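Participant: build me a model from this:
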Amino acid sequence: MSQVNSTAYKPATPEQFAIAQQFLSWEAKLLDERRYWEWFDLIDDSIEYLVPLRVAKANYADETPAGAFRIFDSKDLIKVRIKRLDSGAAWAETPPSRTLRVVGSLLVQQTEQADVLAVESALIIYRQRGHDERGDIIPVRRQDQLRLTDNGARLLKRNALVTEVVLNTPNLGVFL
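Facilitator: Presented below is the predicted three-dimensional model:
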């Protein structure tokens, strides 16, 4: 799953780092405020949004079996998910989750493509629904690719690896 290559690490410029940091912070705010269509506008048309399945193994590199995903979405599938959330018929999100996303541990590096940045981040989502006594905490390590365009950064690829092997949250009805 590792995207940031430590042997050939080419750090981003301070300006590129700031773009990535601003993008992820803005994205977190939009998702926490359920402004899904505004978030959708930040997605590249050729997005790959992946949440791989994780299994407990002695060797960390073997924890994500090839081809096994909790979520494997394109832009069209993300649009369907957002429409469903807007419909009021998304039972997994009734009542809607109240979330707080904290993004940190940012690593940003240049790629072979001048207009694409590789961005790795840690994400902690606090999520509560209805009158639940306690909320869920969902820890995630994300590896993203951001395309730099004249209209700002766009999310080109996301690989969101949930830290937990067995989910302690009832569903993944929220965007990671």
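
Participant: contacts and neighbour counts: CA atoms only from here.
Facilitator: OK.

Participant: for the protein, just list every one of the helices.
Facilitator: Under the criterion DSSP state H, helices of the chain are mapped to 14-32, 36-40, 75-87.

Participant: among those helices, which comes closest to residue 132?
Facilitator: helix 14-32 (17.8 Å; C-alpha to C-alpha).

Participant: for stretch 113-127, buried residues please.
Facilitator: For stretch 113-127, the buried set under the neighbour-count rule, 16 or more other C-alpha atoms under 10 Å, comprises 116, 117, 118, 119, 120, 121, 122, 123, 124, 125, 126, 127.

Participant: please provide the structure for the following sequence as well, for comparison with the first:
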Amino acid sequence: MTAAATSRAVDPVTHTVIAQFLAHEARLLDEGREEEWLDLLDDDLLYTVPSRQSAEPRSNEINRAAWRIRDTKAHVRTRVARLNTGHAYSEVPPSRTMRLVGSIEVVPTSESDVVEAHSSLLLYRQRGIDVHFDLIPCRRNDRIRLTDKGPRLLVREVILTETSLKTANLGVFL
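Facilitator: Model (predicted):
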């Protein structure tokens, strides 16, 4: 690790806490425990999936003024509540998922109670009796608030690897 990278690293305990948080979050979502997952979200949550342009140079391919998803905690709560109505047709039958979270890098911010966590996610998704499955790779740029009740997801920006999604929808959380 370079001196510059070391100076931006958090202490090992904080890194472990954040890695455990990300793993716990993935397990809750994979087990369909979205109501419990909501408790891990900060009230000021902003969850975005910006558009990615394939014809742009790599340095300019993420359009943060255009989103596939741009949700606050209230929007996320509505999406979760809708899952239980039988009218969330993109999730009837419910997706079976497995999230593999890795390449976790945690760095401090100028706010003593907030860290940045950068991770990769590979989401396996299979729907009911469908014979096919989706693999959705992405990078996640999170801001996580450290509270007395544990870490809370404050901001999540999901950068999809693919510019054209092969999955039918993004009815699951990344």
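
Participant: returning to what we had before: and which of the buried residues of stretch 113-127 of structure 1 is nearest residue 29 of structure 1?
Facilitator: residue 125 (11.8 Å).

Participant: of the helices of structure 1, which approaches residue 96 of structure 1 most closely?
Facilitator: With C-alpha to C-alpha as the measure, helix 75-87 is the member of those nearest residue 96 of structure 1 (8.6 Å).

Participant: closest to residue 112 of structure 1 out of the helices of structure 1?
Facilitator: helix 14-32 (14.5 Å).

Participant: can you give me the offset of the closest one from its chain's centre?
Facilitator: On the basis of C-alpha atoms, centre = their mean, to the nearest Å, helix 14-32 of structure 1 sits 12 Å off its chain's mean C-alpha point.

Participant: Provide the aligned range in structure 2 for it.
Facilitator: Counting by TM-score structural alignment, helix 14-32 of structure 1 pairs with residues 12-30 of structure 2.

Participant: the residue sitting furthest away from the middle of structure 2 and residue 147 of structure 2, how far apart?
Facilitator: In structure 2, the residue that sits farthest from the middle, by C-alpha atoms, centre = their mean, is residue 3; the gap is 29.2 Å. Taking C-alpha to C-alpha, to the nearest Å as the measure, residue 3 of structure 2 falls 29 Å from residue 147 of structure 2.

Participant: could you export the helices of structure 1 as CSV, including distance to residue 170 of structure 1?
Facilitator: What follows is those, written out as CSV (distance: least, C-alpha to C-alpha, whole Å):
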stretch, distance to residue 170 of structure 1
helix 14-32, 18
helix 36-40, 21
helix 75-87, 16
